[in-house]
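A.B. asks: need a structure here:
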Amino acid sequence: MQQGRRKFLKIIGGTGVILAAGAGGWSATRDPKRARLPWTDAGRIYADPIRNALSYAILAPNPHNRQPWQVELKSESEATLFCQLDRLLPETDPYNRQITIGLGCFLEILQIAAAQSGYRAEIDVFPEGSNDQKLDARAVAHIRLVADATQKKDPLFHAILNRRTNRTVFDETREIAQSGLDAIARSGYGSIRVSVLSDARSISTLKEIGWQASLVEVKTPEKHGESVALMRIGKAEIEETPDGISLGGAFLEAANRAGYVTRDSLADPASGAFAESLDYMRPLNETAGAFVILATEDNNRKSQIAAGRDYVRANLTATTHGISMQPHSQALQEYDEMKELHQKIHALFAEKGETLQMLARIGYGAEVPPAPRWALDTRIVSG
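C.D. replies: As a prediction, the model looks like this:
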């Protein structure tokens, strides 16, 4: 984004806000630390086993960081998980498939965290049934923790607090270690297909499909508008509403104060900010060192939950090997404008009858801070 940064500096260089940003004092205060407290609170401030496990589960990856989980506590060892229905993505995720995958990530981290404390998590997924067209008010899962001295601890627990979705340019000079690729491919439970594609032809094809899919999304106004509406620009917005897409840091906040990077400009294809957002996106796509695909034999809700559980295990496994990961699944979205690319990627990379649930790029990226999160108590509802 250096070119965009130079353009921005030419526009507002010399203003007081840029001087403040460059001076270090104001800039140093722009980190939304309050929105990251759940990462330091996890496992530290909750005594009962269910809250302790939930304090880790809320750190799970999920689409657009919507954090759609709502939990009704039944006791110190039992809870029911629901989806908060006003946190869906109706434009880009019309059947709530991606949201369901995020709920699967939540359940997997909960199970890993419970095992670390000596509890077996008994999870009954969609106990009252489900609707494959839309998520509804029925329970996503009933959860019961049972003390079990024989419960094995999962080594992936130690990666939970270090796991990130990394949206930086990856280092093209470093080839991904084969040991890491093999570990990611073996990270799932075996009920769905987890494939790591590292051959040059697959990488090139997926880069092209991924870029074309990104363009379809940002150039379809109502789809891109869904993302823009969820952008939180600057420290104050991120801390007030720590879900959605965070645009933080001194540079972006200064650009926002100057009126250059705003929701309106990012939604406007004729604006400089829109053009520079594309300039920013392209290297992310082009620097993928390999891709991870998760595929299921069918596409029902339980399979989507299973895909989420395996996806977060792949992400945690990558973390333990120092490998960065970012979902790159636009071509898997099920809306009309994406239909051609959706069919193409399935024709090339799905086995007969499969649904591709996740596509992620992997490589070696710069260190990034954890994503903002709502505090656990805000995710708990009364019965």
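
A.B. asks: C-alpha from now on. contacts and neighbour counts both.
C.D. replies: Noted.

A.B. asks: Remind me what the longest strand seen in the chain packs against, helices and strands.
C.D. replies: Ordering each strand of the chain by length in residues (DSSP state E) puts strand 355-363 first. When contacts are defined as 3 or more C-alpha pairs under 8 Å, 6 or more residues apart in numbering; DSSP states H and E, strand 355-363 packs onto strand 290-296, helix 301-320, strand 324-327.

A.B. asks: any idea which helix or strand comes after that strand?
C.D. replies: Counting by DSSP states H and E, the element after strand 355-363 in chain order, helix or strand, is strand 380-381.

A.B. asks: neighbouring contacts of that next one?
C.D. replies: The contact list for strand 380-381, computed with C-alpha atoms under 8 Å, 6 or more residues apart in numbering, reads 70-73.

A.B. asks: Off-centre distance for it?
C.D. replies: Computed by C-alpha atoms, centre = their mean, to the nearest Å, the chain-centroid distance of strand 380-381 equals 22 Å.

A.B. asks: cool, and stretch 151-160?
C.D. replies: 20 Å.

A.B. asks: Could I get the buried residue list for that stretch?
C.D. replies: 151, 153, 156-157, 159-160 (16 or more other C-alpha atoms under 10 Å).

A.B. asks: do the same with stretch 349-364
C.D. replies: Neighbour-count burial for stretch 349-364 [16+ other C-alpha under 10 Å]: 349-350, 354-364.

A.B. asks: I would like the residues contacting it, please.
C.D. replies: Contacts of stretch 349-364 (C-alpha under 8 Å, 6+ apart): 98, 170-171, 174-176, 285, 287-299, 304, 307, 311, 322-329, 332, 346.

A.B. asks: To compare with the earlier structure, here is another sequence to fold:
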Amino acid sequence: MSTTITPLVREVLPECVRTATGAPSLHNSQPWKFRIEGARVDVYADPSRRLHVLDPQGREQLVSVGAALFTLRLAVRRSGYRSDYTLFPDTDEPDLVARLTVTRPSPVSPAAEALAAAVAHRHTNRWPFAQIPVPREALDRLRDAARREGAVLALANPAGRDVVLRLARVADERLRQRPGYCEELARWTGDRVRNDGVPPEAIGPWDALESVPVRDFTEASAQRRNGEAFEPYPTILVLATEGDRKVDWVRAGQALQRTLLTATWQDLATTPISQPVELPAVRRLLIEPGSGLAAQMVLRVGYGRAVEGSPRRPLSEVLLKSDHRRS
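C.D. replies: Predicted coordinates for the structure are as follows:
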């Protein structure tokens, strides 16, 4: 069914796509593309930007695309419209992850406005956090954010936190021994001017206490990484879904981004810790076997210093030309 929209919607959709590119992604690979057709935005996974060493199944790529989809939905909402979306709408196009359609004008709620305003301020923080407990009310808001997107966010208790961090360190060591790991890392880091990847100023120090496993992006370069003492008892959350199919990975990405933006709105710093979910054998150990849940991401949250954002590709690189035959 076609949707009739005003010229104003056609004008705002490119800016909504630009906002969507502010979503997080593995190594800031930005593995997405978009196509606008009237009131519709198709969201694609870009296979050329998948990290095959760390993400052979494409799970993390779909988590990233899911985060971009949520950000697109939020940008459309902030523009004064509601939307619907369908996941994997065309079996003949496996890279077409979602099709979003603008439906009708609608007043913007203060909650949506606040969440959308957080997009520009959400940055991965790889620095030490203050030794200040995160209030229960703030954690409840994060759990509610994940629940709204069909996911579960669990707070690790002290014993569980130590287990998760130990598994993360084990996974980090195993991943560094994988053939091609350093070469893939080098592709997404470096001092050269670029509009993707992890820039030097976003890398952060290593943990002198060897508690928090922050990925070392300097392995593939001559850059030196200083050490600092991180918080000894970090707040660790595990994001999980009831299933572990492609649609669940996209759902996890949407839940992840809503959670991260909710944290940003509360002045909380966040660090996705992806190493333990990049090894299937380790990922299975993050959740109780009888829970029926699949872990999708580990998050560290707390109060940290202000950090700069990583670069983003221009709209011209991510927005595909319209194909009027498909309208």
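
A.B. asks: Work out the TM-score between the chains.
C.D. replies: After superposition, the two chains reach a TM-score (TM-score structural alignment, normalised by the length of structure 2) of 0.82; 300 aligned residues with a C-alpha RMSD of 2.9 Å.

A.B. asks: returning to that earlier point: and the direction of the longest strand of structure 1 versus that of helix 301-320, what angle?
C.D. replies: Using axes from the mean of the first three to the mean of the last three C-alpha atoms, to 10 degrees, the inter-axis angle of strand 355-363 of structure 1 relative to helix 301-320 is 10 degrees.

A.B. asks: residue range for strand 355-363 of structure 1 in structure 2?
C.D. replies: Under TM-score structural alignment, strand 355-363 of structure 1 corresponds to residues 294-302 of structure 2.

A.B. asks: Next: stretch 109-123 of structure 1.
C.D. replies: Mapping stretch 109-123 of structure 1 onto structure 2 (TM-score structural alignment) gives residues 71-85.

A.B. asks: Tell me the residue in structure 2 aligned with I58 of structure 1.
C.D. replies: I58 of structure 1 maps onto T21 in structure 2, by TM-score structural alignment.

A.B. asks: Would you agree that match is in contact with Q30?
C.D. replies: Yes - here T21 of structure 2 reaches Q30: they are 7.2 Å apart, a contact under C-alpha atoms under 8 Å.

A.B. asks: residues near A347 of structure 1, how many?
C.D. replies: 11 (other C-alpha atoms under 10 Å).

A.B. asks: All the strands of the stretch 201-350 of structure 1, in order from the start?
C.D. replies: Along the stretch 201-350 of structure 1, the segments classed as strands by DSSP state E, counting those that start in this stretch run 231-233, 245-247, 290-296, 324-327.

A.B. asks: closest one to S191 of structure 1 among the ones you listed?
C.D. replies: strand 290-296 (8.2 Å; C-alpha to C-alpha).

A.B. asks: name the helices or strands packed onto that closest one?
C.D. replies: Contact here means 3+ C-alpha pairs under 8 Å, 6+ apart; on that basis strand 290-296 of structure 1 packs against strand 193-197, helix 200-218, helix 301-320, strand 355-363.

A.B. asks: hmm, 10 Å instead?
C.D. replies: Counting contacts by 3 or more C-alpha pairs under 10 Å, 6 or more residues apart in numbering; DSSP states H and E, strand 290-296 of structure 1 is packed against helix 178-185, strand 193-197, helix 200-218, helix 301-320, strand 324-327, helix 339-349, strand 355-363.

A.B. asks: Kindly calculate the angle that the last one makes with helix 200-218.
C.D. replies: In other words, strand 355-363 of structure 1. Using the same axes, to 10 degrees: strand 355-363 of structure 1 against helix 200-218 is 110 degrees.

A.B. asks: Now which residue in structure 1 aligns to V134 of structure 2?
C.D. replies: For V134 of structure 2, the residue aligned by TM-score structural alignment is I176.

A.B. asks: Touching, its match and F291? I think so.
C.D. replies: No - I176 of structure 1 is beyond contact range of F291, at 11.0 Å (criterion: C-alpha atoms under 10 Å).

A.B. asks: out of the helices and strands packed on strand 355-363 of structure 1, nearest to A115 of structure 1?
C.D. replies: Closest among those, using C-alpha to C-alpha: helix 301-320, at 14.6 Å.

A.B. asks: Tell me how many other residues crowd the aligned residue in structure 1 for V97 of structure 2.
C.D. replies: Counting by TM-score structural alignment, V97 of structure 2 lines up with V140 in structure 1. Per other C-alpha under 10 Å, the neighbour tally for V140 of structure 1 reads 30.

A.B. asks: With the one 10 residues further on instead?
C.D. replies: Taking other C-alpha under 10 Å as the criterion, the count of residues near T150 of structure 1 is 10.
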